[in-house]
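Visitor: How does the following fold in three dimensions:
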Amino acid sequence: MIQLYGNCESGHSYKVKLLLEVAGVPHEYQEIDLRLARADRPEPFRSLAKYCEVPLLVHDGKPYVQSNAILLHMAEHLGAWGGESKERLERCREWLFWEANRIGFSMAHLRYGQKFDDAGAYAGT
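Guide: Modelled structure (predicted):
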């Protein structure tokens, strides 16, 4: 069984949720309210999430954190998207690091800017 803990405002959670949906991987999803102090976030999320951040994927009882590490784990587990061979997995890893450095950082800021106004109020989209 796969359990994904995420937050609808998190682009990193979205990447993992998207992979699970596109791949047709059965999973349970639990929304984590990131406005709560880390110490007030629910169990078992708090105990399993090494940094008490989303996304957290629990697969066969083992927790995985950090979206790109989770994506690599799932590629290997499913034998897809680069997980079929060492060479393809290396290429997949390269693209994920490129995304994190070039696109991911910018996309998170763009998404935040679209969701919140200059005062930090939720824009409701």
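Visitor: hey, let's count contacts and neighbours off CA atoms from now on
Guide: Noted.
Visitor: what's near enough to touch the residue nearest to residue 34 when sequence neighbours are not counted?
Guide: Residue nearest to residue 34 in three dimensions, not counting chain neighbours: residue 7, with 7.3 Å by C-alpha to C-alpha, 6 or more residues apart in numbering. By C-alpha atoms under 8 Å, 6 or more residues apart in numbering, residue 7 lies in contact with 13, 31, 32, 33, 34, 54, 55.
Visitor: Kindly give a single ChimeraX line that selects the buried subset of these.
Guide: The ChimeraX command for the buried members of these (criterion: 16 or more other C-alpha atoms under 10 Å) is given here:
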select :13,32,33,34,54,55
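Visitor: Among the contacts of residue 7, which are located in helices?
Guide: Residues of the contacts of residue 7 located in helices (DSSP state H): residue 13.
Visitor: and of the contacts of residue 7, the nearest to residue 101?
Guide: Within these, the smallest distance to residue 101 is 17.2 Å, found for residue 13 (C-alpha to C-alpha).
Visitor: I figured that closest one was touching residue 55, is that so?
Guide: Yes. With contact defined as C-alpha atoms under 8 Å, residue 13 counts as touching residue 55 (4.8 Å).
Visitor: now the other sequence, so there's something to compare against:
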Amino acid sequence: MADIHLYTAATMNGYKPVIFLEEAGVPYDLTFVDFANQEQKAPDYLKLNPNGKIPTIVDRFEGRPIFESGAILWHLAEKYGQFLPSDPVGRSEVMQWLFFQVGHIGPMMGQAMYFQHIAAPNGHEEPFSIKRYVDESRRLLEVLDTHLEGREWIAAGQYTIADMMIYPWARAYVWARVSVEGLDNLKGWFDRIDARPAVQKALTIPKANPHFWDEKADASAFAKENAARFASDVKSDR
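Guide: Presented below is the predicted three-dimensional model:
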């Protein structure tokens, strides 16, 4: 039995711990959390993650669950001694960019996706909200592009959990409908991570969603399914 039991789904947050585990070569057990059946809200799952979201891990060796993707990657990096510098300055730099993703890129791009792919097809077209979140997402990608000038990786001069945290969200600019035109440093960083076999494998676990990343993918069927799955999340005052 593996030390790590991962509960996840095929979302930007859900792919993050899979990327770490595949990159680190750590064995793990996986449970797919089915949003269509509201498994993330089931009583047994809420005992592991009181927020009813994914991902969650159970560290069987320590006998405890850990939720929130940033906390999970931090825990795994500490546990396995990989993808996190040992020096205080390097560790601090990694954590700053980890929190940059948690506090900015994830929420802003997530809202851009929500208003375009869930609210709008369920009868709540909000042009102001869409523009607000798409514009802010673009600004954040510009921050990354500027930071990556002359750098191969996000922090500490090496590939770390900061890259793993930011990549699934920033790379999903396609699904968020955010332009990356002119952001050549960012595109180069995408290319470097795209070329990592462990990352490409991780993006198929628990299943692949090419609609998030590939501009040429036919997203029509997936978009309808996705909008229907989360229709109950759209509040109506009618």
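Visitor: Got a TM-score for the pair?
Guide: Comparison of the two superposed chains (TM-score structural alignment, normalised by the length of the first structure) gives a TM-score of 0.76, and 122 aligned residues with a C-alpha RMSD of 2.9 Å.
Visitor: Of the contacts of residue 7 of the first structure, just say which sits nearest to residue 121 of the first structure.
Guide: Nearest to residue 121 of the first structure, judged by C-alpha to C-alpha, of the contacts of residue 7 of the first structure is residue 34 at 15.3 Å.
Visitor: Could you check which helix or strand contains the aligned partner of residue 94 of the first structure in the second structure?
Guide: Aligned by TM-score structural alignment, residue 94 of the first structure pairs with residue 96 of the second structure. Residue 96 of the second structure belongs to helix 88-100 when elements are defined using DSSP states H and E.
Visitor: So for that helix, what gets flagged as buried?
Guide: 90, 91, 93, 94, 95, 97, 98, 100.
Visitor: Now do the helix or strand containing residue 16 of the first structure: distance to the chain's middle.
Guide: Residue 16 of the first structure is part of helix 11-22 when elements are defined by DSSP H and E. Distance, stretch centre to chain centre, for helix 11-22 of the first structure: 6 Å (C-alpha atoms, centre = their mean, to the nearest Å).
Visitor: Please apply the same query to stretch 48-66 of the second structure.
Guide: Per C-alpha atoms, centre = their mean, the centroid offset for stretch 48-66 of the second structure relative to its chain is 17 Å.
Visitor: Which positions in that stretch come out as buried?
Guide: For stretch 48-66 of the second structure, a neighbour-count test (16+ other C-alpha under 10 Å) marks 48, 49, 52, 53, 54, 55, 56, 57, 58, 59, 65, 66 as buried.
Visitor: nearest residue to residue 70 of the first structure other than its sequence neighbours?
Guide: Using C-alpha to C-alpha, 6+ apart, the closest residue to residue 70 of the first structure is residue 64 (6.0 Å).
Visitor: what does the one you found align to in the second structure?
Guide: Using TM-score structural alignment as the criterion, residue 64 of the first structure maps onto residue 66 of the second structure.
Visitor: again, but for residue 77 of the first structure
Guide: Residue 77 of the first structure maps onto residue 79 in the second structure, by TM-score structural alignment.
Visitor: Can you name every helix or strand that the strand or helix carrying its match contacts?
Guide: Residue 79 of the second structure is located in helix 69-80, with elements delineated by DSSP H and E. Other helices and strands packing on helix 69-80 of the second structure, by 3 or more C-alpha pairs under 8 Å, 6 or more residues apart in numbering; DSSP states H and E, are helix 12-24, strand 56-59, helix 161-170.
Visitor: Output these in a markdown table; the columns should cover distance to residue 41 of the second structure.
Guide: Shown next, in a markdown table, are these (distance: least, C-alpha to C-alpha, whole Å):
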| stretch | distance to residue 41 of the second structure |
| --- | --- |
| helix 12-24 | 16 |
| strand 56-59 | 13 |
| helix 161-170 | 24 |
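Visitor: Help me confirm that the residue nearest to residue 70 of the first structure is found in a helix?
Guide: No. Using DSSP: H, G, I helix; E, B strand; the rest coil, the assignment for residue 64 of the first structure is strand, not a helix.
Visitor: OK, contacts around it?
Guide: Applying C-alpha under 8 Å, 6+ apart, the residues contacting residue 64 of the first structure are 49, 56, 57, 58, 70.
Visitor: still on that earlier bit, which among the contacts of residue 7 of the first structure gets closest to residue 81 of the first structure?
Guide: After measuring those against residue 81 of the first structure - C-alpha to C-alpha - the closest member comes out as residue 13, at 18.4 Å.
Visitor: Now do the same contact list for the closest one.
Guide: Contacts of residue 13 of the first structure by C-alpha under 8 Å, 6+ apart are 5, 6, 7, 54, 55, 67.
Visitor: Recalculate using a threshold of 10 Å.
Guide: Going by C-alpha atoms under 10 Å, 6 or more residues apart in numbering, residue 13 of the first structure touches 4, 5, 6, 7, 31, 53, 54, 55, 56, 57, 66, 67.
Visitor: Perfect, I'm done here.
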